[in-house]
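Asks: Just the structure for this:
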Amino acid sequence: MKEIIGGKIVVNSLIEEGVNTAFGLIGSAGMEIFDGLYDAKSIKFIGVRDERTGTHMADGYARASGKPGVFIAGQNGPGVTNLVTGLAQAKAALSPVVAIAGSLSSAHQYRDAFQEVDQTSLLSTVTKRSVLIPSTDRIAELMRDGFRTATTPKQGPVALNIPRDVLSKSITQTEDYIPKGRQFDFICGASATSIENAVKIVSKAKSPLILVGGGVKNGRQSKLVEKLATLLYAPVAMSPGHGDAVSCDFDLYAGQVGPRGNVVASNLMKKADVILAIGTRIGFNTTFYSYENINSNAKIIQVELDPLAIGRFFPVEIGIYADSGEFISSLIHALAGHHRSAEVFSWTSDFLEKRKHFLAERESFSSTSALIQPAQLYRSIRHLAPKDSAYTMDAGTLCLQATDNLNYAQPPSLFTPLDFGLVGFSYACGLGVKLACPDRTVISLMGDGGFGMTSSELGTAAQYQINSICIVMNNGCWGAEKAYQKDFFGKRYMGADVPNPPYDKLAELWGAKGYRASSIKEFERVFVDALSANAPAVIDVSVDPNALFSFRRDSFAHRAK
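Replies: Next comes the predicted model:
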């Protein structure tokens, strides 16, 4: 028997959960945790400049690694309120982030104490679960429960608030206080009846489409999808933000659908007679909840681990509550001996021809303008970036244009804030992705406004030598909003223009590599240099400020003339 303080129990719990990287910002309310980390040689601690961006790092780390991302907010009050945006983003992405937050002493609660805020209630709105750990002897139990909650379907962030006195108190360590890891598997398969009914429908399809989303991507099930698509000879399309659920090198890869996808994949959704929707909610970004973006006569087979998502927005022929991989494996087995029909062959051959023309047209883009056009920039990135490249995106018009314009050859390769629409996400997320996948090239695309929000994390990148590349598409404005003001508000620009410092020089001041490009040839030259720099890098790219596009035209239909 020996005495152990609460902060050390937290660290022991992290070790037991297999955590080897933790992000955080130190603060007085969590000092016992950081002191415990000092001796935890198996955990690499990444100290960040802001709790919001640090949570984005943990989010990116979780999505890229498939393991929980851990963020430690050392300061109660403002240190925790800064977590809100990052945790809301993680919740929208179903990302298993575990946020551990220091809290004011138990005796000071409800006394309007210094930096007091009801952290547990506040974070409950942006997490899967928010918990106040009431006593030192329950830390191990509730840490274990928090990790289990974050990583079981449907995944999501968890907040664990720990008062100062709970962290500093010593207790006698017995077996009850030694944390034990989560020894469990969760596999939910489809019933034999569901598989039999699915076989009947897909076997009779004349124009089938496989639509996959985050469930397939997060489950690392791309090869299974490719095997099923080859068997059915059906195109594979992806929900927006998950264009990497299947490798772009796969012959039947169609790209992303919907108002923000490409025209070929989107037309497949509008014409398919059977849509096999696997691991996707068929939600907003895929359809805008409108039959303008999906065939109203299609028979939909929807497979989801979130039962509430099944048939939520569009009626389904069959709804199947199951793990995507388990379902696909069972369906492949049940389709043994399946032969494609002449109608299916014609449907998919037509798709392949249209996809070929679409890619050729994308490659042949030309412009008479001396200014860099977004399509030119994306083409250069496609040609020069290594096959293993992982991309992170921001919200905003330039990144939305980029999403289906890049190549995602090695799943997972695309990390976006689409469901939350967050500006200021990409760079910090990319740092987390790079730490999770140190041998891969990580490229973060941002607008100049979004990068200005998060550029202080250049200090984190330089300090820990996190060698990602950030391409700042600099058009001097909040592009999406300026596009709406241009198209729907008579060019009455208000707050749209953003003067910025030279970000290449700012990067150098922080200790990173800085580059500037005002022509496509300049960009290609400096991009090649950045790829081999073996250092954190920022490329400030001057993009045509008139290359604006209104994605949400539907929202302003009332103003259209």
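Asks: use CA for all of it now, contacts and neighbours both
Replies: Fine.
Asks: Please, which helix or strand holds Arg148?
Replies: Per DSSP states H and E, Arg148 falls inside helix 139-151.
Asks: other SSEs contacting that helix?
Replies: helix 6-16, strand 97-103, strand 158-163 (3 or more CA pairs under 8 Å, 6 or more residues apart in numbering; DSSP states H and E).
Asks: buried set for that helix?
Replies: 139-144, 146-151 (16 or more other CA atoms under 10 Å).
Asks: possible to save those as TSV with distance to Gln485?
Replies: Listed next are the buried residues of helix 139-151 as TSV, based on distance: CA to CA, whole Å:
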residue	distance to Gln485
Ile139	52
Ala140	53
Glu141	53
Leu142	49
Met143	48
Arg144	50
Gly146	45
Phe147	45
Arg148	46
Thr149	43
Ala150	41
Thr151	42
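Asks: Tell me which two in the residues you listed are the farthest apart.
Replies: Ile139 and Thr151 (18.4 Å; CA to CA).
Asks: give me the number of residues near Tyr464?
Replies: 13 (other CA atoms under 10 Å).
Asks: Apologies, that question was intended for Arg516.
Replies: Neighbours of Arg516 (other CA under 10 Å): 20.
Asks: for comparison, sequence B:
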Amino acid sequence: MRSGGQVIVDHLICNGVDKVFSVPGESFLGAMDAFYERSNEIKFINCRQEGSAAFMAAAYGRITGKPGVCFVTRGPGATNASIGVHVAAKDSVPMLLFVGQVATSSTHRDAFQEIDIPAMFKPLAKWSVQIDSADRLPEILSRATKISTSGRPGPVVISLPENVQREIVDAGDPVFQAPIIPSTSRVQVEQFFQLVGEAENPLIVLGSSTWSEDTCQQIADFAERSEIPVVASFRCQDRIDNDHPNYVGVLGVGTNPLLSKRIDDSDLLIMLGVELSEIVTEGFTKFTAPKMKQRLVHVHPDQAELGRIYQPDLGINSAIAGFAASISGMSLAPDVSRKTSIQELRRSYQEFTTPGECPGDVQIGKILHWLDSRLPTDTFISCGAGNYTHWVLRFLQHRKFGTQLAPLGAVMGYSVPAAIAASLQYPDRMAISFSGDGCFLMNAQDLATAKKYSTNPVFIVINNGMYGAIRMHQERAFPTRTIGCDLENPDFVAYAEAFGIAGFRVSKTSQFQEAFEQAAANSTPSLIELVVSEQAISPAFTLDELVERSIAAQKG
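Replies: A predicted model of the protein is given here:
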């Protein structure tokens, strides 16, 4: 006989979960007591805000492939945590959010902090459900885990009334839930090679869903044998070693103009796990709908994604791992070699990712270029949202799968908790968090969590004193009429030191290397503030140049 809380914890341990992220709440005391009993097998990480805890769970899911688990209380806890559910959905990572709920005897009575959790999360999650009887816990937990990890992985939200957690039930042993994975048929493989054989200028685009390290290598090998250039979609750069000779850049924000033209001129696009969203399609303007001018092979684990906007010539409902395995060792060499074209694109990519000068005494690009040569290949790099990410995404290369922690939804506040989760899971690997000054203060309070659990990320804050991305958009749409973007910041070094964390301020490029080496040598977290010019708003233009262009465009 076990309590409902014990059934939940047993299920999580059985399914390989070794950490849960939470802000404790009185609505799930029954579950917390069960965690206390098994604390030598599953670690309970108490965070300082539910949104941060949910971000950590989403990052854990992305890093491990196992469900990232988060426990929060009803009402304010659930609403705070919803941002992490959104990230898990957009990033296609498995996640289980457990929300403590009022007792079943009080539901639908406007009880204290009561929210209809399944209704609230229905648009965000793959499934949202309330469990009203402990007898059904084994069944629904198994289903929730299966849904979260199968097909296109994503978040499931489970509402847990207080009495269900404490109810004693005669439950059987927990069951490991292997995900249900769609696969590629032999006929589809034949059709794929027919389309590749007919193409003169094919191109592969790598997306977010259902990859593994072996999968990345299999696709890279296929591309090299078949002489096909490879592009990463927005924030999916760790799907291929960026030093690979066939890797030629990113499709999304700030695409290299030569690469953009090459995509336009291609006659076959092979989209692997790509969600054809607003960013990847450049506001749905890059490709014609419902039929692209290029032939389209679209491989995706979610059947609903195939033909959602663009109708493929060959749609394959398959996990990318299965598809990669089915073409592994096979290739189709072109009649006319494409190596020269790939080499041209590769040279253009290398030039595009070589930083130039930017305004101010701190050269962001040069610092990142130095870091790129300094960091181990298995370093985790996290970032959130803001114009500072344009520098990070352009000038830092990824050489190992699973090292890029950057939400596809471009969400502020993600970077700090993601780096903490990475450092918790892999304490022997380096984790670098990049944030703008606005992004950082969204979840800076969890420096306390980083310190408490003896993690050692390096938090780099790029401080330009404003919400840079919004300032950029304002200056484009309404030049010289900016409002609400200037920031009054704390002393970031003193802020870090208040948490017992070493802080360094860099106001000149030459100061960075020494500061970083000191930070990297610490066994505890460190923070480095980069004081940058507001003029350095983008690698492509200065703030004044942007304003001038916008005014000229309005004058016609």
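Asks: Fetch the TM-score of the aligned pair.
Replies: Remark: TM-score between the superposed chains equals 0.92 [TM-score structural alignment, normalised by the length of structure 2]; 544 aligned residues with a CA RMSD of 2.4 Å.
Asks: ok, back up a step: looking at the helices and strands packed on helix 139-151 of structure 1, which is nearest to Ala461 of structure 1?
Replies: Taking those one by one with CA to CA, strand 97-103 is closest: 20.5 Å.
Asks: residue boundaries of the helices in the stretch 401-550 of structure 1?
Replies: 426-436, 448-454, 458-464, 479-488, 503-510, 520-531 (DSSP state H, counting those that start in this stretch).
Asks: Name the residues that touch the helix of greatest length in structure 1?
Replies: In structure 1, with assignment by DSSP state H, the single longest helix is helix 342-363. The contact list for helix 342-363 of structure 1 (CA atoms under 8 Å, 6 or more residues apart in numbering) reads 205-208, 233-235, 252, 254, 264, 268, 375, 379.
Asks: quick one, helices of the stretch 251-400 of structure 1?
Replies: 263-271, 284-287, 324-334, 342-363, 374-384, 397-402.
Asks: average offset between the first one and structure 2?
Replies: Which is helix 263-271 of structure 1. Here the mean offset of helix 263-271 of structure 1 against structure 2 after fitting is 2.9 Å, by mean CA distance after the TM-score superposition for structure 1.
Asks: and which of the buried residues of helix 139-151 of structure 1 is nearest Thr127 of structure 1?
Replies: Ala150 (9.2 Å).
Asks: counterpart of the closest one in structure 2?
Replies: For Ala150 of structure 1, the aligned position in structure 2 is Ser148, judged by TM-score structural alignment.
Asks: And for Thr125 of structure 1?
Replies: That one, Thr125 of structure 1, aligns with Pro123 by TM-score structural alignment.
Asks: and its match, how many neighbours does it have?
Replies: Neighbours around Pro123 of structure 2, by other CA under 10 Å: 11.
Asks: Same question for Phe516 of structure 2.
Replies: 19.
Asks: Nearest residue to the middle of structure 2?
Replies: Pro407 (3.1 Å; CA atoms, centre = their mean).
Asks: In this model Asp91 seems to touch that one, though I could be wrong.
Replies: Yes - counting by CA atoms under 8 Å, Pro407 of structure 2 touches Asp91, with 6.3 Å between them.
Asks: Could you identify which of the helices of the stretch 401-550 of structure 1 is most buried?
Replies: helix 426-436 (a mean of 29; mean count of other CA atoms under 10 Å).
Asks: mean per-residue distance, that helix to structure 2?
Replies: Once fitted to structure 2, helix 426-436 of structure 1 is off its aligned match by 1.5 Å on average (mean CA distance after the TM-score superposition for structure 1).
Asks: re the thing from before, what does the residue nearest to the centre of structure 2 correspond to in structure 1?
Replies: Pro407 of structure 2 maps onto Pro417 in structure 1, with residues paired by TM-score structural alignment.
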